[in-house]
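Sharing a model that was predicted from the sequence below.
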Amino acid sequence: MFRRTRSPLLLAGLMAGAGVLHFAVPKAFDATVPRVLSGAPRTWTYASAVVELALAAGIAHPRTRSAAARATAGFFVGVFPANVQMAVDWRRRPWPQRAAALARLPLQVPLVLWARSVARGADTP
């Protein structure tokens, strides 16, 4: 029971933290914006931050948790191209940075599953 109530708040915290980071150090995230997206990378960085904060708020509130968690799973899938862009761009960087960029790719799978789990948990009494 404790895990069921803690998991959504941890996911909300992760999303809120990511959103704050996108606003606090946007330059680090600008470089991961796939070049196929039109417009300035900073616009996409800030838009991502707004979405992450909105999803965090939705997950934190029990009445909107299910829908927000489903949207979060979709968001994780949607930002996957940015992780691929980062892995491609960082392939010539020092090993620790390359490893971090590569580790982000499979990390999306447990994040999607976690968000789906939170959505299912919100649907059950």
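Perfect, I can see it now. Residues are numbered from 1 along each chain as shown.

From here on, just use CA atoms for contacts and neighbour counts.
Fine.

Now do the same contact list for Gln108.
76-77, 80 (CA atoms under 8 Å, 6 or more residues apart in numbering).

Now do the helices in the chain.
2-24, 26-30, 41-60, 65-78, 80-89, 95-123 (DSSP state H).

Show me what counts as buried in stretch 18-28.
18-20, 22-23, 26 (16 or more other CA atoms under 10 Å).

One more: stretch 46-54?
For stretch 46-54, by 16+ other CA under 10 Å, it's 46, 48-54.

Next: stretch 101-116.
101-102, 104-105, 108, 111-112, 114-116.

Switch these over to a markdown table; also include distance to Gln85.
Output for the buried residues of stretch 101-116, formatted as a markdown table (distance: CA to CA, whole Å):
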| residue | distance to Gln85 |
| --- | --- |
| Ala101 | 9 |
| Leu102 | 10 |
| Arg104 | 11 |
| Leu105 | 10 |
| Gln108 | 14 |
| Leu111 | 19 |
| Val112 | 19 |
| Trp114 | 23 |
| Ala115 | 23 |
| Arg116 | 25 |
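
Pro62: which of the residues you listed is nearest?
Taking CA to CA as the measure, Pro62 lies nearest Ala115 of the buried residues of stretch 101-116, at 14.1 Å.

try this one side by side with the last:
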Amino acid sequence: MPRTVAPLTKDIIGLAGLFITSGTTHLVKPEVFDPLVPDVLPRRREIIIASGVAELACAAGLLHPRTRRYAGLASAALLVAILPGNVQMSANHGKRAQRKGTPQAQAAFAGTLARLPLQLPLIRTALRAAGRR
């Protein structure tokens, strides 16, 4: 039985918007993401550019009904793949907050920690776009 195409809902549009914003930033200001790439990975700048292109491709795919299912699966995989970068960002901000001890550094660290569990609803949205529950 063929799967039906997931409707283009506000959450899928929002996910596509996040990917467009982030993907564009990856390409225009890749240096912003340098500290987020774990040190163990080689060719860090190429990873940043490739992930930006992947985010833009996922965004475009999510917005079109013929590609939404595949883009949803790719988006979920991409969100899992970039999770180590988000963890690295939190670790970096945590070190900075300890070193500086300022309310701004502590707030930035708290923000990065709060962002980590937000990956789960984004992944759920991507899977819903793929026609999965």
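Right, received. Where do you want to start? Here the structure is a predicted model, which is why all the values come from computation and not from measurement.

Once they're superposed, what TM-score comes out?
Superposed pair, TM-score by TM-score structural alignment, normalised by the length of structure 1: 0.85. Supporting alignment: 118 aligned residues with a CA RMSD of 1.7 Å.

about what we covered before: mind giving me the ChimeraX select for the contacts of Gln108 of structure 1, buried ones only?
Applying 16+ other CA under 10 Å to these, the buried members can be selected in ChimeraX as follows:
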select :76,80
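
Find the centremost residue of structure 1, please.
Phe76 (5.2 Å; CA atoms, centre = their mean).

which one in structure 2 is aligned with it?
Counting by TM-score structural alignment, Phe76 of structure 1 corresponds to Leu79 in structure 2.

Kindly report the same for Ala18 of structure 1.
Using TM-score structural alignment, Ala18 of structure 1 pairs with Ser22 in structure 2.

doesn't Glu55 make contact with that match?
Yes: contact criterion CA atoms under 8 Å: Ser22 of structure 2 and Glu55 qualify, at 7.3 Å.

Between the two, which contacts overlap?
With CA under 8 Å, 6+ apart, Ser22 of structure 2 and Glu55 have no common neighbours.

what's the counterpart of Lys10 of structure 2 in structure 1?
In structure 1, Lys10 of structure 2 lands on Arg6 (TM-score structural alignment).

so how far is Leu18 of structure 2 from the closest residue to Ala129 of structure 2 other than its chain neighbours?
Ranked by CA to CA, 6 or more residues apart in numbering and with sequence neighbours excluded, the top spatial neighbour of Ala129 of structure 2 is Gly72, at 4.9 Å. Going from Gly72 of structure 2 to Leu18 of structure 2 by CA to CA, to the nearest Å gives 14 Å.

the more surrounded of those two?
Higher neighbour count among Gly72 of structure 2 and Leu18: Gly72, with 28 against 16, using other CA atoms under 10 Å.

distance of that one from Gly94 of structure 2?
32 Å.

repeat for Gly23 of structure 2
25 Å.

How about Val32 of structure 2?
Applying CA to CA to Val32 of structure 2 and Gly94 of structure 2 gives a distance of 17 Å.

Same question for Thr112 of structure 2.
9 Å.

how close does Leu79 of structure 2 sit to Ile12 of structure 2?
When Leu79 of structure 2 is compared with Ile12 of structure 2 (using CA to CA), they lie 14 Å apart.

Leu105 of structure 1 pairs with which position in structure 2?
Using TM-score structural alignment, Leu105 of structure 1 lines up with Leu116 in structure 2.

got the contact list for the counterpart of Pro65 of structure 2 in structure 1?
Under the alignment by TM-score structural alignment, Pro65 of structure 2 pairs with Pro62 in structure 1. Applying CA under 8 Å, 6+ apart to Pro62 of structure 1 gives the contacts Ala122.

again, only using 7 Å
Residues in contact with Pro62 of structure 1 (CA atoms under 7 Å, 6 or more residues apart in numbering): none are found.

The residue nearest to the centre of structure 1: what's it in contact with?
Neighbours of Phe76 of structure 1 in contact, by CA under 7 Å, 6+ apart: 108, 112.

Lovely, talk soon.
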